[in-house]
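S.K.: Structure here, sequence nowhere to be found:
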């Protein structure tokens, strides 16, 4: 037990097993200039019906080699995919068209797949390597305290005092918004203090839940939700896995420490090739579950890995811990959103992975603008 706790603390702190080759690895966040995503025009759309099934099943996904051989998307294709819908708490909806400025269109492989998550009942590979975070010292400490639960059953991560990053399919199935998303709520981890009038009147069920290690939540309503058009393609198109991310703005600011966003580095730049994320897996009764694993493969928009994860953890923020430039301190940043289980074509055969959507320079620019507004400086990420 003590050995397990040691390794949990070791990897939670973002340490990397060091061998001869990794001692020479550059473990520094490299800020890079990113393009600008600017608003062009906003249209009012008809209100959604909020009748979609939260369990999205989309078409066959283009495999890893297939994605690398596709032609690069044009600027107009990217602008169409990065345009976005905003749905407000009163049920109204808008579409904002965007322009991309300062993008260097190099001939890189296109990763816009026409497909979507195909879910298994289980997404655990071999020995279950997940850790349930039961100790309040961990549960209420950064980075675990940044994990949140959505009322639609997914997870998310705090990325500003008012914003939560999650997977798009947690609120939208590619055609319509899911049931319950009109009154979407976000649950922030909360620890009950002993004593106090209201605390004493807590129900027996709440006390049993706390005793069993299940966290309690402070639920906050969502003011609006941004979903990229690449996912919310509407009746005429298919949702693209590359755009399976959404940003939620809360009605009230929280006072918790949040995780900043970062541009996803290449696989060779990951410390030990490892990623980390925490979420609320359905099979563990509202416990916060942490895991880490190495990345098996990548495309320009996706990370393919075998991190053990069950439904409910989708929407979790995937993070790294690297050194800040010209500083001694280390910093964690969100570099991807966990999307879920996928079957993909690899060398003509079907192979399954758990997949995360990378925060590319363009997506960083879009998310930064959503969080900070049009006039914000989002030039470097």
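M.R.: That came through fine. The model shown is predicted, which means the values in this text are computed figures rather than measured ones. Numbering: from 1, shown residues only.

S.K.: use CA for all of it now, contacts and neighbours both
M.R.: Fine.

S.K.: for the residue sitting furthest away from the middle of the chain, what are its contacts?
M.R.: Distance from the C-alpha centroid of the chain, by Cα atoms, centre = their mean, peaks at residue 197 (37.8 Å). With Cα atoms under 8 Å, 6 or more residues apart in numbering as the criterion, no residue contacts residue 197.

S.K.: and residue 132, what does it touch?
M.R.: Counting by Cα under 8 Å, 6+ apart, residue 132 touches 284, 287, 288, 289, 290.

S.K.: nope, residue 369 is what I was after
M.R.: The contact partners of residue 369, taken as Cα under 8 Å, 6+ apart, are 37, 376, 378.

S.K.: Wait, a helix at it?
M.R.: Yes: Residue 369: assigned to a helix according to DSSP: H, G, I helix; E, B strand; the rest coil.

S.K.: Please report how far it lies from residue 362.
M.R.: As judged by Cα to Cα, to the nearest Å, residue 369 and residue 362 stand 11 Å apart.

S.K.: isn't there a strand covering residue 40?
M.R.: Yes: judged by three-state DSSP, residue 40 forms part of a strand.

S.K.: roughly how far apart are it and residue 84?
M.R.: 11 Å.

S.K.: between those two, which one's more packed in?
M.R.: Set residue 40 next to residue 84 and count neighbours by other Cα atoms under 10 Å: residue 84 wins out with 26 against 11.

S.K.: my guess is the more buried one contacts residue 78, does it?
M.R.: No: using Cα atoms under 8 Å as the test, residue 84 is too far from residue 78 to be in contact (11.6 Å).

S.K.: let's bring in a second model and compare:
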């Protein structure tokens, strides 16, 4: 997971009220040129600009080749839990001895993370947490779509190399199943442009990945919700995979104990984290409704020296756009509320 400089976060804190107006700096697109229909075939491997209504936010989309056309062996393999570190043994060791954090882990005070045992990986919400081969985590929104951080797939200038070989490990009853991406979409405002600071780009550090093959038999998903001031009293957490480990950990960042600073776009919080946690979704736990988890943002980066983890929060416009991208699955699986799941015709502008 990428570290950011103190200057970046100083800018975030100083411009916390300015970030709400980032969307005003939208690029102007010529509606009369290169107008395409979303159902029209697009050239594989190329990048296109996608304008999604009603927020009129512009996105960059990359269309990937099908699994069958890729050079690597692409059979749907299962990775058994026994192929990874014995999580039960590790859990027992954690109970009997103090675990020293690694250099790649960002622990503030005592390490309050907890290891998710193997037997839970086939249950909600754990079976929706995914591991990307780019060194990040993500979350299944529906059987076909994943939410992660933009910097996990795009460097601010272009998509990372060999995205057609991006591997996605998703928990399954038998272990982890391997999937590939069909389409990747990132906000245009995540890209580096003249006059736009990195602090403002953090607001748009999120991406949506469409899987080449949908996950079969998955029905329970976390809804997308905006943040309210009750965040100070809510139970917040995220599930993620540390880099170079196939172990899932739960990090808690609850209320006043972690001194969150936020507006409707950015949350700075004290959460124990590690490299590889980028792209994990921060969840608000609701014990009143069957102990469900609501997705309120995406983990962007950390600043260990200042004890802060940065999250790009979901706003009404972002949720509307995401629900448009994943229509009709978002409505079918109830992750989008009725007024957020309205489908709007997408317009593609070849870039």
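M.R.: Sure thing, it's come through. Since we're looking at a predicted model, the values are computed, not measured.

S.K.: TM-score of the superposed pair?
M.R.: The TM-score (TM-score structural alignment, normalised by the length of structure 2) is 0.67; 272 aligned residues with a Cα RMSD of 3.5 Å.

S.K.: Could you list the buried residues of the biggest strand by length in structure 1?
M.R.: Identified as the longest strand of structure 1 according to DSSP state E is strand 330-346. Within strand 330-346 of structure 1, the residues scored as buried using 16 or more other Cα atoms under 10 Å are 332-345.

S.K.: ok, now stretch 17-25 of structure 2?
M.R.: Buried residues in stretch 17-25 of structure 2, counted by 16+ other Cα under 10 Å: 19, 20, 23.

S.K.: Burial check on the spatially closest residue to the second one that is not a sequence neighbour, number of neighbours?
M.R.: So the one you mean is residue 20 of structure 2. In this structure, residue 20 of structure 2 finds its nearest non-sequential neighbour in residue 265, 6.5 Å apart by Cα to Cα, 6 or more residues apart in numbering. By the criterion of other Cα under 10 Å, residue 265 of structure 2 has 25 neighbours.

S.K.: need the contact list for residue 265 of structure 2.
M.R.: Going by Cα under 8 Å, 6+ apart, residue 265 of structure 2 touches 19, 20, 203, 312, 313, 314, 315.

S.K.: Please indicate which of the residues you listed are buried?
M.R.: Among these, the ones that count as buried by 16+ other Cα under 10 Å are 19, 20, 203, 312, 313, 314, 315.

S.K.: which pair in those residues spans the largest distance?
M.R.: Farthest pair in those (Cα to Cα) is 19 and 314. Separation: 13.0 Å.

S.K.: corresponding residue for residue 340 of structure 1 in structure 2?
M.R.: Correspondence of residue 340 of structure 1 to structure 2, assessed by TM-score structural alignment: residue 301.

S.K.: same question, residue 282 of structure 1
M.R.: Mapped onto structure 2 by TM-score structural alignment, residue 282 of structure 1 lines up with residue 243.

S.K.: quick one: that match and residue 277 touch, right?
M.R.: Yes: using Cα under 8 Å, residue 243 of structure 2 is in contact with residue 277, at 7.4 Å.

S.K.: okay, the two: which has more neighbours?
M.R.: Higher neighbour count among residue 243 of structure 2 and residue 277: residue 277, with 29 against 22, using other Cα under 10 Å.

S.K.: ok, the more buried one - contacts?
M.R.: Neighbouring residues of residue 277 of structure 2 by Cα under 8 Å, 6+ apart: 1, 136, 137, 240, 241, 242, 243, 299.

S.K.: Setting the sequence-adjacent residues aside, check what's closest to the match of residue 282 of structure 1.
M.R.: The spatial neighbour of residue 243 of structure 2 that comes closest, neighbours along the chain excluded (Cα to Cα, 6+ apart), is residue 276 at 4.1 Å.

S.K.: Aligned against structure 1, show me the partner of the one you found.
M.R.: Using TM-score structural alignment, residue 276 of structure 2 pairs with residue 312 in structure 1.

S.K.: how many neighbours does that match have?
M.R.: Residues near residue 312 of structure 1, counting by other Cα under 10 Å, number 23.

S.K.: Check the alignment and tell me where residue 222 of structure 2 lands in structure 1.
M.R.: Using TM-score structural alignment, the equivalent of residue 222 of structure 2 in structure 1 is residue 260.

S.K.: hang on, isn't that match packed against residue 335?
M.R.: No: the criterion here is Cα under 8 Å, and residue 260 of structure 1 misses it with residue 335 at 9.2 Å.

S.K.: Is residue 95 of structure 2 located within a helix, as I assumed?
M.R.: Yes: counting by three-state DSSP, residue 95 of structure 2 is found in a helix.

S.K.: Check which helix or strand residue 321 of structure 2 maps to.
M.R.: Using DSSP states H and E, residue 321 of structure 2 falls within helix 316-325.

S.K.: need the next SSE after that helix, C-terminal direction.
M.R.: With elements assigned by DSSP H and E, the helix or strand that comes after helix 316-325 of structure 2 is helix 329-332.

S.K.: Give me the contact list for that next one.
M.R.: For helix 329-332 of structure 2, the surrounding residues in contact (Cα under 8 Å, 6+ apart) are 141, 142, 143, 323, 336, 337, 338, 341.

S.K.: still on that earlier bit, what packs against the next helix or strand after the longest strand of structure 1?
M.R.: The helix or strand immediately downstream of strand 330-346 of structure 1 is strand 349-358, counting by DSSP H and E. Strand 349-358 of structure 1 is packed against strand 302-305, strand 330-346, with contacts defined by 3 or more Cα pairs under 8 Å, 6 or more residues apart in numbering; DSSP states H and E.

S.K.: can you do 10 Å?
M.R.: Where contact means 3 or more Cα pairs under 10 Å, 6 or more residues apart in numbering; DSSP states H and E, strand 349-358 of structure 1 is packed against strand 288-298, strand 302-305, strand 317-323, strand 330-346.

S.K.: chain center to the last one, what's the gap?
M.R.: Strand 330-346 of structure 1 has its C-alpha centroid displaced from the chain centroid by 7 Å (Cα atoms, centre = their mean, to the nearest Å).

S.K.: how much does it deviate in direction from strand 317-323?
M.R.: If you take axes from the mean of the first three to the mean of the last three Cα atoms, to 10 degrees, strand 330-346 of structure 1 sits at 130 degrees to strand 317-323.
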